[in-house]
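> sequence plus predicted model, see below.
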Amino acid sequence: MGGADGEAGERTPVGGAVTAGRRVTLAGAVAVLVAANVLNNRLAPRLAPLTSAVATGALLALARRSGLSWSELGFHRRSRGLRIGGALASAVAAVYGAGIAIPATRRFFRDERALSLSTARAFEEALLQVPIGTVLLEEVGFRGVLHALLARSYGPRPAVVVSSALFGLWHVLPAMDMATANPALSGLASGEAPGGGASGDGPRGGGGGDGRPADPRLEVSRVVVGSVAATGLAGAVFCELRRRGGLAAPALLHVATNSLGYLFARLAPAEPFRQGERPVPAPEHPA
């Protein structure tokens, strides 16, 4: 980290042969992330901040033990990263505000996971669970440690591709929950037109033209595939932000996208259910 402000550029030397030690370190980092993902999304979601903090520490220890510098891990260009991330976070807030103000898009922001929470729990999610339980681990894990390990052995471009693909797969479990918690997005992924009717001649909810309702498993699969693709692409964008502003830039955008989602989901005015439509109950254990 060069300079008083850590503004020195990042230099990631690409080694020759990929040694067994590097493979073990990379496999260990992936194993830590997999374990944290299962704990945070299935076994102990309320303990996500603790789990993520421990996992982040373990990942940084692996990376530093393997010889990676703090600059290689993305802890550089702090001032630039704060400026870039702050500007993007403001843009996210503006988009969310417009989204809940426009009737045609409002329902896509009404997430039952946020609406089912008390005010105190919503603040816990926005101010603790998201920044520490989600963003800290994902940014340090994928844009920091995994990216640096891959870049050192294979070069920067493969590092972006592989870390972003793994970031997309990381969202399989959250996407399965989202398919239930946000029926509007689930219906859109299943072929439902944004205005409320189904695309084509099928009934509302993505059913086929013969009037049969859509298979719920197929709907969930579509949401999962779409989420993995979208978050994989987002991972590539975050990698570019990391290149330009270190980890601070993608971290601020990431926090804004997730934390403000809880706030604006609660601010979005409720809409009456259309004829034949039933409200979708919130999950018993919101993540």
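Thanks, I have it.

> switch to C-alpha atoms for all contacts and neighbour counts from now on
Fine.

> list the buried ones in the biggest helix by length in the chain?
The residue-count maximum for a helix in the chain (DSSP state H) belongs to helix 216-245. For helix 216-245, burial by neighbour count (16 or more other C-alpha atoms under 10 Å) applies to 219-229, 231-236, 238-245.

> skip the chain neighbours and tell me the closest residue to the residue most central in space within the chain.
Central residue of the chain (C-alpha atoms, centre = their mean): Thr231, 6.2 Å from the mean position. Counting by C-alpha to C-alpha, 6 or more residues apart in numbering, Thr231 lies nearest to Gly168, which is 4.9 Å off, once chain neighbours are set aside.

> what sits against that neighbour?
Contact analysis of Gly168 by C-alpha atoms under 8 Å, 6 or more residues apart in numbering lists 227-233, 235.

> distance to Leu136 for those - can I get that in TSV?
Shown next, in TSV, are the contacts of Gly168 (distance: C-alpha to C-alpha, whole Å):
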residue	distance to Leu136
Ser227	20
Val228	20
Ala229	22
Ala230	20
Thr231	16
Gly232	18
Leu233	19
Gly235	14
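
> separation between the residue nearest to Thr231 and Gly226?
For Gly168, the distance to Gly226 under the criterion C-alpha to C-alpha, to the nearest Å works out to 10 Å.

> pasting the second one now:
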Amino acid sequence: MSASRADARWAAGLVVLLASWNDLVVPRLPARAYVPANVTATAVLLAVARARGTSWAELGLDPGALRSGARWGGGSAAVVGAAYAAALAVPAVRPLLADARVTGADRRELAARVLLRIPTGTVLWEEVAFRGVLPPALRRVLPRRRAIGAAAALFGLWHVAPTLQGLALNGLAADPVRRTGAVAAACSGTAAVHLLFAWLRTRSGSLLAPALLHLAANDLGTLSAAAAGRVRGR
């Protein structure tokens, strides 16, 4: 494998950016800056990747693959929807869906989260960064399996700060040892999720497939948490 110094610098820069963005940069931003900051970062990454010669197909944005992406992503999203519906229907499982971050939110707050924050601030940014721009950059400097593993590890680390926030708001894992274990489990889980999303991206040829699954998981998870919290609060 022959990689230029420019390729190595680009890949290293992406790794540093993605290793620090969600855990160091975002927590220091005002809440209202979350969406514009992430949308801006998405546009910048795409622009730089294209300027460096990364094709639309490499980025998962080939228009010709949209139908395949919609088919794979839509089917996966339907499975997620059915799973959430089943969980809400079982009283013993329902409390596990509750999340203090959305419990008590009014309709306007929920709509803003489900229609704006999650689709643009989370799904768009993460899919473009982790399943679009990062893989071809890593493949130019690493063997295929190492590139996949590095991307999965980064996606796991990306969720350290959000996991800590969720634990704190829900009053869970106050003990440092248990908190560390919970964070490690969450990061391992999200690393595994990346592998699924990356497989969907490769199998369908389109970034739309993992994006639809990602959107369904986050949006329906948020709505299910809100519903579970309200039922529990009655």
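That came in fine, so what should we check first? All of these numbers come straight from a predicted model, not from anything done at the bench.

> care to give me the TM-score?
The TM-score (TM-score structural alignment, normalised by the length of structure 2) is 0.90; 229 aligned residues with a C-alpha RMSD of 2.0 Å.

> one step back: how about the contacts made by the alignment partner in structure 2 of the residue nearest to the centre of structure 1?
Using TM-score structural alignment, the equivalent of Thr231 of structure 1 in structure 2 is Thr190. Taking C-alpha under 8 Å, 6+ apart, we find Thr190 of structure 2 in contact with 152, 155-156, 159.

> got CSV for the residues you listed, with distance to Val93 of structure 2 and secondary structure too?
Below are the contacts of Thr190 of structure 2 laid out as CSV (distance: C-alpha to C-alpha, whole Å; DSSP: H, G, I helix; E, B strand; the rest coil):
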residue, distance to Val93 of structure 2, secondary structure
Ala152, 29, helix
Phe155, 28, helix
Gly156, 26, helix
His159, 24, coil
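
> now stretch 110-128 of structure 2: buried residues?
So for stretch 110-128 of structure 2, counting by 16+ other C-alpha under 10 Å, buried means 110, 113-114, 117-128.

> that one corresponds to what range in structure 1?
Aligning stretch 110-128 of structure 2 against structure 1 (TM-score structural alignment) gives residues 122-140.

> please state the offset of that stretch from the chain centre?
Here the centre of stretch 122-140 of structure 1 is set off from its chain's centre by 11 Å, with C-alpha atoms, centre = their mean, to the nearest Å.

> what lies in contact with it?
40, 46-53, 55-56, 60, 73, 114, 167, 247, 250-251, 254-255, 258-260, 262-263.

> PyMOL command for the buried members of those?
The buried residues among the contacts of stretch 122-140 of structure 1 can be selected in PyMOL (16+ other C-alpha under 10 Å) with this line:
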select buried, resi 40+46+48+49+51+52+53+55+56+60+73+114+167+247+250+251+254+255+258+259+260+262+263
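
> circling back to that earlier point, the residue nearest to Thr231 of structure 1 pairs with which position in structure 2?
Match for Gly168 of structure 1 (TM-score structural alignment): Gly156.

> swap in Glu219 of structure 1?
Applying TM-score structural alignment, one finds that Glu219 of structure 1 aligns to Arg178 in structure 2.

> ok, now Arg83 of structure 1?
In structure 2, the residue paired with Arg83 of structure 1 according to TM-score structural alignment is Arg71.

> Pro36 of structure 2 versus the closest residue to that match other than its chain neighbours, what's the distance?
Excluding its sequence neighbours, the residue lying closest to Arg71 of structure 2 (C-alpha to C-alpha, 6+ apart) is Ala209, at 7.5 Å. As defined by C-alpha to C-alpha, Ala209 of structure 2 lies at a distance of 24 Å from Pro36 of structure 2.

> and what of Ala227 of structure 2?
Look at Ala227 of structure 2 and Pro36 of structure 2: by C-alpha to C-alpha, they are 28 Å apart.
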